[in-house]
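>>> Next comes the sequence, and after it the predicted model I'd like to discuss.
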Amino acid sequence: MAQKLAGKIALVTGGTSGLGLATAKRFIDEGAKVVITGRRAAALDAAVKGLGAGATGVRGDVSVPADLDRLYETIRETHGRLDVLFANAGGGAFVPLEEVTEAHFDKYFGINVRGTLFTVQKALPLMCAGGSIVLNGSMVSVKGVPGFSVYAATKAALRSFVRTWAVELKGRNVRVNVVSPGTVVTPGYKNELGMTDEQITGLVAQAAAVTPLGRAGTPDEIGKAVVFLASDDSSFVTGAELFVDGGAAQI
């Protein structure tokens, strides 16, 4: 069977764990050469080692413009082009409305919105005709989740970006879409959200009870959806939001 991304050069931001790492693995399985980013050197080195010869890593933070410039200069020098971008890097935290601070707001809008915008903008000079840009959104952009208002708003902003950018980039033959996962347990639940094992178990059970498919998803299931949007299988798809949520946001 032909590989869906054979010969492609792909970038996955935030590719050291969770959805980013699972997607990078899928990209490599489908024949792409993959560049991943991460803020922590040890985690980045471990991820690259696990991915194998098809992967390289560039340490950096998408909210820091100089890091993005260095990332794309490395890709330019190493590969000369970029075919696929999965703008995955992001974060969030549960904070009730009454407790939201300016620092909390600035942190997550800086990473999720500002960081994603400039990740895409700075990639454009390297993007080839026929290229694909995929943003990592979330089903919470259309669901009311208590304590998650700032995070949800950042993901709603990404959905808006996709609509506009699909029009702006149509003359370049570059497609742009957003994948919106449902409940998928990743290391970020502990590292970013600070949840305990007991809390995670409770969240998964709660999600399963209100999801038509009756369970949480897996990182690999998100990775497969991103491969679809990145490959020619979705050649007539742009400006779209693909929910990969077991139906949770659809009912």
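Cool, the structure landed.

>>> Please count neighbours and contacts with C-alpha atoms only from this point.
Noted.

>>> how much space between G137 and A32?
23 Å (CA to CA, to the nearest Å).

>>> Next up, the contacts around the most centrally placed residue in the chain.
With distances taken as CA atoms, centre = their mean, N88 lies nearest the centre of the chain, 2.1 Å away. Neighbouring residues of N88 by CA atoms under 8 Å, 6 or more residues apart in numbering: 12-15, 19-20, 135-136.

>>> want to compare, so here's the second one:
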Amino acid sequence: MGKYEGKRALVTGGSEGIGLSIARLLAAEGAQVMITGRKEAALEKARNEGLLAVRSDATSQADRDALAGKAEEAFGRLDAVFLNSGVSSQAPFDAVTEDMYDTVFTANTKGPYFTLQRLLPLLAEGSGVVLTTSIANELGLPDHSVYSASKAALRSMARSWARELQPRGVRVNAVSPGPIDTGILYKSLPAEVVDAMREEFAALIPMRRVGIPEEVARAAAFLAFDATFTTGAELTVDGGGTQL
């Protein structure tokens, strides 16, 4: 019997990268898992792995409503929700437009906020909610002012939700990844460029390497199911980069 046998989990942004690693880990340990994503090809690949994959955009109210209905139909109740969907953004402060700002905050802050609000009636007592933040919410990274602020807002929400949902028996925590090799950069940049970037990142990390998605997934699963006396916390997975 798997460690999470009988558990029911939803992972937004679960069709690739960290979200997919979370879903794979949970499924391998016996959980029933539903993932969401916007790219049909990635969703179909996940379905071929046996995951229940739903096309859903967290920035769309209609999609959020439909997702809640699908989750209720499939599972009835949820034991864990991983709010992992979001977008990255990089631009100098003087080049940021209002459209860019709105796009990032809608995806990284508004989307998770109203997704959880819509899913709240499905959360079983003792369930765990895990938000994916970022070490960018702690650091003053050049060209990341909007992205960093959106993740800092999400980190603040983890605290507020943890306090507000505690009477319902729901814990809320966040996992904060540092440089993680999800393989996505190799799809848009030459391999030699990405390799050089990895080396630069690794040189800044006390553990002298970048992380892998599975390491973030293990931390997220721990927060959702095993950290039963932890709520409102943020677990950093960055090789010591922000801690040492």
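That came in fine, so what should we check first? If you're wondering where the values come from, they're calculated on a predicted model, not measured in any experiment.

>>> Look at G137 and A32 of structure 1 and report which has more neighbours.
Taking neighbours as other CA atoms under 10 Å, G137 of structure 1 and A32 compare with G137 leading, 27 against 24.

>>> Please list all residues in contact with the more buried one.
Neighbours of G137 of structure 1 in contact, by CA under 8 Å, 6+ apart: 155-156, 158-159, 178-181.

>>> Need the distance between the two termini of stretch 157-171 of structure 2.
12 Å.

>>> In structure 1, what range does it match?
Aligned by TM-score structural alignment, stretch 157-171 of structure 2 falls on residues 161-175 of structure 1.

>>> Check the offset of that stretch from the chain's centre.
18 Å (CA atoms, centre = their mean, to the nearest Å).

>>> which of the residues in it are buried?
161-163, 165-166, 174-175 (16 or more other CA atoms under 10 Å).

>>> now do stretch 65-75 of structure 2
Here stretch 65-75 of structure 2 shows 65, 67-68, 71, 75 as buried, counting by 16+ other CA under 10 Å.

>>> Equivalent analysis for stretch 45-64 of structure 2, please.
46-47, 51-59, 63-64.

>>> quick one, helices of structure 2?
Along structure 2, counting by DSSP state H, helices occupy 17-28, 40-48, 61-75, 98-105, 111-119, 145-165, 191-204, 213-221.

>>> Quick one, which of those gets closest to E234 of structure 2.
helix 145-165 (7.5 Å; CA to CA).

>>> What helices and strands are in contact with that closest one?
Secondary-structure packing of helix 145-165 of structure 2 (3 or more CA pairs under 8 Å, 6 or more residues apart in numbering; DSSP states H and E): helix 98-105, strand 123-132, strand 171-177.

>>> The second one vs structure 1, average distance?
What it means is strand 123-132 of structure 2. With mean CA distance after the TM-score superposition for structure 1, strand 123-132 of structure 2 departs from structure 1 by a mean of 0.2 Å once superposed.

>>> Would you check the span in structure 1 matched by that strand?
Using TM-score structural alignment, the partner range for strand 123-132 of structure 2 is residues 127-136.

>>> Which positions within the matching stretch qualify as buried?
Here stretch 127-136 of structure 1 shows 127-128, 131-136 as buried, counting by 16+ other CA under 10 Å.

>>> Those: which two are farthest apart?
Largest pairwise distance in the buried residues of stretch 127-136 of structure 1, by CA to CA, is 20.7 Å, between C128 and N136.

>>> From T106 of structure 2, how far out is the aligned residue in structure 2 for E102 of structure 1?
In structure 2, the residue paired with E102 of structure 1 according to TM-score structural alignment is E98. Here E98 of structure 2 is placed at a distance of 12 Å from T106 of structure 2 (CA to CA).

>>> Likewise for D79 of structure 2?
In terms of CA to CA, D79 of structure 2 sits 26 Å off from T106 of structure 2.

>>> Same drill for these two, tell me which one is more crowded.
Set side by side, D79 of structure 2 and T106 show more neighbours around D79, with 23 against 19, by other CA under 10 Å.

>>> Span of stretch 106-126 of structure 2 from start to end?
29 Å.

>>> which of the residues in that stretch are buried?
Quick answer for stretch 106-126 of structure 2 (16+ other CA under 10 Å): 106-116, 118-120, 122-124.

>>> Kindly report the same for stretch 182-190 of structure 2.
Within stretch 182-190 of structure 2, judged by 16+ other CA under 10 Å, no residue is buried.
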